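> Prediction below, plus the sequence it came from.
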Amino acid sequence: MATVPGKDTVLCISLAGRPGTFGVRFHNHLYQQLGLDYYYKAMTTQDLPAAVAGIRALGIRGCGVSMPYKEACMALVDEIDPSAAAIESINTIVNTDGHLKAYNTDYLAVRQLLAQHRIDPSTAFALRGSGGMAKAVASALREAGFTQGIIVARNEQAGRQLADSCGYRWQAQLGDLCPPMLVNVTPIGMAGGVEAEQLAFAPEAIAAAQQVFDVVAMPAQTPLIVEAQRLGKPVITGLEVIALQALEQFVLYTGVRPTAEQVARAVAFARG
């Protein structure tokens, strides 16, 4: 990684309504480990079309895309990978000589994690959420063969649309149901404010679950994950998702796949 970027340094960025630090620290740490003359910077914008045009015009190699830009960016790129087309939401743009191709590495990460954790596709689940990340998770579940799902969302229009697109049911509340797998794809559990003390699902549902999946990455130990682990439930954490999707972005930008040890060091650094 260039300590001071020079004229030949390859620039990668992220665009987010509220830029974070994980991606910056993760990517730059890997660039340094691997001796790559790349530099990564987090940004935000009030003019998305101009920002995406700048990626093309300035030769920025890659761009991570976060809320609230994941859907609006789709009309601004030249090509959409199946990983993003399937869910009409992107989180990664790769610039190859002015040609912008969009991907969704959130989707790719969830697919890999479901396989790595060997979760039986016959497992019924409830997924709470209906935003762009919920689309990625629900679509990954569908493509992995999970057919018995409930989308739990207070926004009826968005919830029904997501449920219908994936062949699942919609409910405004989970109620007394206790499905074997619980999936939180809402901000509930993030650090700060009252939400950090809330559980995304009722204690009774968590106690009855066989698997708990929380996409909230910061903190990795959300109230939901802490409670599930206290009860001895297998979990998938948001840290696993964010690390794996960032790794796939890194590979798309650089063409280099780091070792597991290098990735582990970058994740540890990014969390610090």
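That came through fine.
> from here on, contacts and neighbour counts on C-alpha atoms
Will do.
> residue contacts, V183?
Residues near V183 by CA atoms under 8 Å, 6 or more residues apart in numbering: 125-128, 212-215.
> export those residues to CSV and tack on distance to A266, neighbour count and secondary structure?
What follows is the contacts of V183, written out as CSV (distance: CA to CA, whole Å; neighbours: other CA atoms under 10 Å; DSSP: H, G, I helix; E, B strand; the rest coil):
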residue, distance to A266, neighbour count, secondary structure
F125, 32, 25, strand
A126, 32, 25, strand
L127, 30, 24, strand
R128, 30, 28, strand
V212, 25, 22, strand
F213, 23, 20, strand
D214, 21, 29, strand
V215, 19, 25, coil
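> Pick out whichever of those residues sits closest to P5.
Nearest to P5, judged by CA to CA, of the contacts of V183 is V215 at 33.4 Å.
> Skip the chain neighbours and tell me the closest residue to that closest one.
G238 (3.8 Å; CA to CA, 6 or more residues apart in numbering).
> For that neighbour, give me its contacts.
In this structure, G238 makes contact with 213-218, 220, judged by CA under 8 Å, 6+ apart.
> repeat that with 6 Å
Applying CA atoms under 6 Å, 6 or more residues apart in numbering, we find G238 in contact with 214-217.
> before we move on, what about A134?
Taking CA under 6 Å, 6+ apart, we find A134 in contact with V185.
> That one sits in which helix or strand?
Here A134 sits within helix 132-143, counting by DSSP states H and E.
> before we move on, what about E240?
Under the assignment here (DSSP H and E), E240 is part of helix 238-254.
> For the next helix or strand after that helix, which residues meet the burial criterion?
Next helix or strand after helix 238-254 toward the C-terminus (DSSP H and E): helix 260-271. The neighbour-count check on helix 260-271 (16 or more other CA atoms under 10 Å) flags 263, 266-267, 270-271 as buried.
> Equivalent analysis for stretch 220-227, please.
220-225, 227.
> ok, now how distant is L239 from Q112?
For L239, the distance to Q112 equals 14 Å [CA to CA, to the nearest Å].
> and the contacts of G238 as a markdown table, adding distance to L231?
A markdown table is the format used below for these (distance: CA to CA, whole Å):
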| residue | distance to L231 |
| --- | --- |
| D214 | 15 |
| V215 | 19 |
| V216 | 19 |
| A217 | 20 |
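> Which helix or strand contains the residue most central in space within the chain?
Central residue of the chain (CA atoms, centre = their mean): D106, 3.9 Å from the mean position. Assessed by DSSP H and E, D106 sits inside helix 105-116.
> which helices and strands does that helix pack with?
Secondary-structure packing of helix 105-116 (3 or more CA pairs under 6 Å, 6 or more residues apart in numbering; DSSP states H and E): helix 132-143, helix 238-254.
> structure B:
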Amino acid sequence: MTKPPIGRDTRLCMSLSGRPGNAGSRLHNYLYDALGLDYIYKSFSTRDLPAAVAGIRALDIRGCAVSMPFKEAVIPLLDTIEPSAAVIDSVNTIVNDDGHLTGYNTDYTACRQLIEASPADPSKPFVLRGSGGMAKAVVAALRDAGFRHGTVVARNAEAGPALAERYGFAWAAELPGQGAPLLVNVTPLGMEGADAGALAFPEVQIAAADVAFDVVAQPADTPFIRAAIAAGKPVVSGAEVIVLQAIEQFVLYTGVRPSRDLVIAAARFAHGEATAERLAAAC
């Protein structure tokens, strides 16, 4: 199918992030082109979240992906919160239906699918760093994937204990001296920018782990992921998470579900061969 030329009927979708990148735009626009859909996608940041959300409503922007640090702050600005977002108090997707803004969370779905497809053993413990909106989705996915023993590591003395207690896990303000079979990073450590060189876990803990899971997607090959691959460990990178959650967003925006082969091709285009191969194994 041939995509129509951009015109007055073209629907705009977007993303809001503290650190906007190109991968989401590449993936969504690749799929629009492949499926002949009259949509375009553009990433944005903002210093005025209420005004940005008002713009989504006023300009009839069809959908908006929401990333750090806006996943919790955006909730009061929306009209309806779907159970997928309400249960974890975190929104990563806004859908605009004629000015009515509904919040969803597709992070949870993606994370649970990838956790269950990984060799991580739910009878063994995990250590997870982070307590923000994405951490809520990952911790909920871990619990629902059968994990019963784990530690949420977060310096925030309110958010950290609250998140751990909500799902029946332990909390620590600092990394424990001993790691766990599953290590999960849900912080900006390793992300492009000031934290790009930071290693989320000590190398000795990575060497002793069974699986490494990093939600950072810019870049996908964070120091944590590189160290885990060098140690011969199976990994789940933020690129796989962002592809699967973006596909669910794509379906919400367009009503079209791409085929598995098209999803893998879009992942290859947006994130590279390694991500496409790991995604093919997980899907």
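Yep, that arrived. Predicted model, so just to flag it, every value in this text is computed and none were measured.
> So after superposing, what's the score?
Here the TM-score for the pair of chains, by TM-score structural alignment, normalised by the length of structure 1, is 0.93; 271 aligned residues with a CA RMSD of 1.9 Å.
> The helix holding D106 of structure 1: which residues count as buried?
105-114.
> That one vs structure 2, mean deviation?
Once fitted to structure 2, helix 105-116 of structure 1 is off its aligned match by 1.2 Å on average (mean CA distance after the TM-score superposition for structure 1).
> Measure how that helix sits relative to helix 238-254, angle-wise.
Orientation of helix 105-116 of structure 1 against helix 238-254 (axes from the mean of the first three to the mean of the last three CA atoms, to 10 degrees) gives an angle of 120 degrees.
> residues in structure 2 matched by helix 105-116 of structure 1, start to end?
Aligned by TM-score structural alignment, helix 105-116 of structure 1 falls on residues 106-117 of structure 2.
> Touching the matching stretch from outside, list them.
Under CA under 6 Å, 6+ apart, the answer for stretch 106-117 of structure 2 is 137, 141, 241, 244-245, 282.
> Also stretch 145-152 of structure 1?
Residues outside stretch 145-152 of structure 1 that contact it (CA under 6 Å, 6+ apart) are 121-122, 124-128, 163, 168-173.
> Looks like S66 of structure 1 contacts A16 (just checking).
Yes: using CA atoms under 6 Å, S66 of structure 1 and A16 qualify as a contacting pair, with a distance of 4.7 Å.
> between the two, who's got more neighbours?
A direct count of neighbours by other CA atoms under 10 Å for S66 of structure 1 and A16 places S66 higher, at 21 against 18.
> Contact partners for that one?
Per CA under 6 Å, 6+ apart, neighbours of S66 of structure 1: A16.
> switch to 8 Å and redo it
Going by CA under 8 Å, 6+ apart, S66 of structure 1 touches 14-17, 91.
> now swap in A200 of structure 1 and tell me
The contact partners of A200 of structure 1, taken as CA under 8 Å, 6+ apart, are 128, 184, 186, 188-189, 224.
> same deal with T96 of structure 1?
Each residue near T96 of structure 1 by CA under 8 Å, 6+ apart is listed here: R61.
> That one and R56 of structure 1: what is the separation?
According to CA to CA, T96 of structure 1 and R56 of structure 1 sit 9 Å apart.
> follow-up on the earlier one: what's the closest of the contacts of stretch 145-152 of structure 1 to A86 of structure 1?
Closest to A86 of structure 1, out of all of the contacts of stretch 145-152 of structure 1 and judged by CA to CA, is A163, at 14.0 Å.
> Hmm, that closest one is touching W170, no?
Yes: between A163 of structure 1 and W170 there is a contact at 5.7 Å, judged by CA atoms under 8 Å.
> ok so, going back, distance between the match of helix 105-116 of structure 1 and the chain's centre?
Relative to the centre of its chain, stretch 106-117 of structure 2 is centred 9 Å away, using CA atoms, centre = their mean, to the nearest Å.
> Columns distance to G62 of structure 1 on top of the buried residues of helix 260-271 of structure 1, output as a markdown table?
Shown next, in a markdown table, are the buried residues of helix 260-271 of structure 1 (distance: CA to CA, whole Å):
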| residue | distance to G62 of structure 1 |
| --- | --- |
| V263 | 19 |
| A266 | 19 |
| V267 | 20 |
| A270 | 19 |
| R271 | 22 |
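> What's the separation between the alignment partner in structure 2 of R160 of structure 1 and I115 of structure 2?
Correspondence of R160 of structure 1 to structure 2, assessed by TM-score structural alignment: P161. The gap separating P161 of structure 2 from I115 of structure 2 is 23 Å, by CA to CA.
> what does G168 of structure 2 give?
Distance, G168 of structure 2 to I115 of structure 2, by CA to CA: 18 Å.
> Tell me who's in contact with the nearest residue to P83 of structure 2 once chain neighbours are set aside.
Closest residue in space to P83 of structure 2, ignoring its immediate chain neighbours: Y104 at 7.5 Å, by CA to CA, 6+ apart. When contacts are counted by CA under 8 Å, 6+ apart, Y104 of structure 2 touches 81-85, 91-95.
> In ChimeraX, select just the buried ones from those residues.
Per 16+ other CA under 10 Å, the buried members of those correspond to this ChimeraX selection:
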select :81,84,85,91,92,93,94,95
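> Now, the contacts of Y104 of structure 2 that are in helices?
Counting by DSSP state H, the part of those found in helices is 83-85.
> can you put those in TSV and add distance to R148 of structure 2?
Output for these, formatted as TSV (distance: CA to CA, whole Å):
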residue	distance to R148 of structure 2
P83	23
S84	21
A85	22
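> Tell me the one among these nearest to A73 of structure 2.
A85 (12.6 Å).
> That closest one contacts V91, correct?
Yes: contact between A85 of structure 2 and V91 holds when scored by CA under 8 Å: they sit 5.3 Å apart.
> joint contacts of those two?
Shared contacts of A85 of structure 2 and V91, defined by CA under 8 Å, 6+ apart, are found at 103-105.
> residue contacts, Y38 of structure 1?
Residues near Y38 of structure 1 by CA under 8 Å, 6+ apart: 1-2, 5, 9-12, 28, 31.
> How about it, nearest residue that isn't a chain neighbour?
Leaving aside its chain neighbours, Y38 of structure 1 sits nearest to V10 (4.5 Å; criterion: CA to CA, 6+ apart).
> Good, we can wrap up now.
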